[in-house]
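Q: what's the 3D shape of this:
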Amino acid sequence: MNKQGQTGKTRQWCLILGASSGMGLATAKKMSENGYGLILVHRDRKSELPRIHTAFDALKTSGCPIHHFNQDAIMDTNRLDLVGKLQQLLPKDEKIRILVHSIAKGNLKPMHAEKGRIENADFQLTLNAMALSLYDWTISLLAANLLDSDTRVISFTSEGNTKVWAGYGAVSAAKVTLEAISRQMAVELAPHGIKVNCIQAGVTDT
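A: Model prediction:
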């Protein structure tokens, strides 16, 4: 194996959810350097696309194949559509070995205020985006036979999982849920060769 992501003519793939900035984009850079093919999913405004495409084009200098999609990974219809596309794109003998969940979509609102206090819908949106979608994606990819027999699933939590910060209630709840889901997946999906880690990186210069 010349690089971690390639053995002979067979390539392994890294799927990153939330790949256009921060930890997601930094991970894409590192994975491309190690020979992985990249599947980059992001949701950004049209005005941001030139910057994002420039960053993605820079990754191609490694010589690794890259597929990127500007779709909302949280929506069930989009997830199923993307899984179907990946079944067509990836050669039958090539699988996703690394799934990185770096979706940051949530509401930061106070619990008590005359205007703009957090509502039930804010909790639901934040938990679905930053926690439950990890499970949805992992199970969908497993059912589609797209995961390698030795897969890593990685997500990111924060110090807000235990500390109280003003307006951080929904995100804090999502991070605690993310950690609980990761623990459960690590045990229940282990027979399928899936290893799950939830990383608390803290402030990170990407």
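
Q: from here on, just use CA atoms for contacts and neighbour counts.
A: Fine.

Q: count of neighbours near Trp13?
A: Here the count is done by other CA atoms under 10 Å, and Trp13 has 27 residues near it.

Q: let's verify Asp72: helix, strand, or coil?
A: Following DSSP: H, G, I helix; E, B strand; the rest coil, Asp72 is assigned to coil.

Q: the protein: helices as residue ranges?
A: With DSSP state H as the criterion, the chain has helices at 22-33, 49-59, 76-89, 120-127, 133-143, 169-188.

Q: thought Ile66 was touching Val41?
A: No. Using CA atoms under 8 Å, Ile66 makes no contact with Val41, being 10.9 Å away.

Q: contacting residues around stretch 81-93?
A: Thr10, Ser140, Leu141, Ala144, Leu146 (CA atoms under 8 Å, 6 or more residues apart in numbering).

Q: for comparison, sequence B:
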Amino acid sequence: MKEATKPVAWVVGGSKGLGVMVAKGLAQDGYRIVINYRRSVEPAYKLANELEQIGVETLVVQGDVSLVEDVKRMSAEVLSRWGRIDALVCAAGPFTFKRTPLIEFSDATWREMVDGNLSGVFYLVRELLPTMRRQGHGRIITFGFPEVESSPAWPGYGPYAAAKAGLASLTRTMAAEEAPHGITVNMVVPGDIRDPYKEAPIAKARGQRDPRTPIGRSGTGEDIARVVRFLAHPDSDMITGAVIPITGGLTY
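A: The predicted structure follows:
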């Protein structure tokens, strides 16, 4: 593939967690990889080094996607470096692990959940969609939680759930608006994937019983990456506006 036409994938939050296997998988599919980090500088460069060792061109950028100024700066850096963006995978998103009644959340935590999980995606697509439109091609993939498309109650996690439910609607709105431009927008829904499986291959979870997941094993980063890679493929253009569960049957 000629360098000028070699596709570029930005895995937002790809330095740690589920984004790691996504970045590795897309690299195997021939993408140049953008990795951004907020504070995890060492994991970001460790991943970049791993990819570069196998001949993958990478770009590491620092910034917080919940801050519009950071998104503008990072997007400009990506487009200045490679002049294109073919896949945007929005794997980043803060989460509160302590179950908390809604009225006990602080203003700061509410803003962190909404800006990190919803506003950040808006900021990113506003910067990158014009380039995708000019290309006549693009793939945008967001991340949700089980049954998010039905706006379910999730007691104890209200701000996060509200932001992700909003993101599901935003995903489908973008899918409808961008379809004429050759751009697909879909959401993947991971199940209850915990360490050490977030950055693991499927083989590591085989034979390891997980009572939380009906299928019997934990999900892994590779499970998510397999679906993202499928959605990012040029021949997956008939799939847009979809919310795809990768949960092993788990519901909340």
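
Q: quick one on the thing from earlier: same list (the helices of the first structure) but as a markdown table, adding distance to Ala201 of the first structure and mean neighbour count.
A: Output for these, formatted as a markdown table (distance: least, CA to CA, whole Å; neighbours: other CA atoms under 10 Å):
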| stretch | distance to Ala201 of the first structure | mean neighbour count |
| --- | --- | --- |
| helix 22-33 | 10 | 19 |
| helix 49-59 | 23 | 14 |
| helix 76-89 | 27 | 14 |
| helix 120-127 | 20 | 17 |
| helix 133-143 | 18 | 18 |
| helix 169-188 | 13 | 20 |
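
Q: would you turn those into a markdown table with distance to Pro110 of the first structure?
A: Output for the helices of the first structure, formatted as a markdown table (distance: least, CA to CA, whole Å):
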| stretch | distance to Pro110 of the first structure |
| --- | --- |
| helix 22-33 | 25 |
| helix 49-59 | 32 |
| helix 76-89 | 29 |
| helix 120-127 | 11 |
| helix 133-143 | 24 |
| helix 169-188 | 8 |
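
Q: go through those helices and name the closest to Asp205 of the first structure.
A: helix 22-33 (8.4 Å; CA to CA).

Q: read off where that closest one ends up in the second structure.
A: The aligned range for helix 22-33 of the first structure in the second structure is 17-28, by TM-score structural alignment.

Q: quick one: contacts of the matching stretch?
A: Residues contacting stretch 17-28 of the second structure (CA under 8 Å, 6+ apart): 9, 11-14, 33, 35, 47, 51, 56, 91-92, 198-201, 220-222, 224-226, 228-229.

Q: same question, stretch 192-206 of the first structure
A: 22-23, 26, 148-159, 178-179, 182-183, 185-186, 189.

Q: just the terminal-to-terminal distance for it.
A: By CA to CA, to the nearest Å, the extent of stretch 192-206 of the first structure from end to end equals 32 Å.

Q: okay, buried residues for that stretch please.
A: The neighbour-count check on stretch 192-206 of the first structure (16 or more other CA atoms under 10 Å) flags Ile194, Lys195, Val196, Asn197, Cys198 as buried.

Q: same question, stretch 161-169 of the first structure
A: Buried residues in stretch 161-169 of the first structure (16+ other CA under 10 Å): Asn161, Gly167, Tyr168, Gly169.

Q: can you get me the start-to-end distance on it?
A: 10 Å.

Q: minimum distance to His112 of the first structure: which of the helices of the first structure has it?
A: Across those, His112 of the first structure has its closest neighbour in helix 169-188 (11.4 Å, CA to CA).

Q: show me what that closest one is packed up against.
A: helix 120-127, helix 133-143, strand 194-199 (3 or more CA pairs under 8 Å, 6 or more residues apart in numbering; DSSP states H and E).

Q: would you turn those into a markdown table with distance to Ser32 of the first structure?
A: Formatted as a markdown table, these follow (distance: least, CA to CA, whole Å):
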| stretch | distance to Ser32 of the first structure |
| --- | --- |
| helix 120-127 | 30 |
| helix 133-143 | 21 |
| strand 194-199 | 21 |
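
Q: and those: which comes nearest Lys109 of the first structure?
A: Once those are compared by CA to CA, helix 120-127 is nearest, at 8.6 Å.

Q: counterpart of Leu89 of the first structure in the second structure?
A: So Leu89 of the first structure corresponds to Arg81, using TM-score structural alignment.

Q: centroid residue for the first structure?
A: Taking CA atoms, centre = their mean, the centroid of the first structure lies closest to His101, which sits 2.0 Å from it.

Q: measure that one to Gln12 of the first structure for me?
A: To Gln12 of the first structure, His101 of the first structure is 17 Å away according to CA to CA.

Q: which residues are in contact with the alignment partner in the second structure of Leu127 of the first structure?
A: Here Leu127 of the first structure is matched to Val114 in the second structure, going by TM-score structural alignment. Residues in contact with Val114 of the second structure, defined by CA under 8 Å, 6+ apart, are Pro159, Tyr160, Ala162, Ala163.

Q: apply 7 Å and report the result again.
A: Each residue near Val114 of the second structure by CA atoms under 7 Å, 6 or more residues apart in numbering is listed here: Pro159, Tyr160, Ala163.
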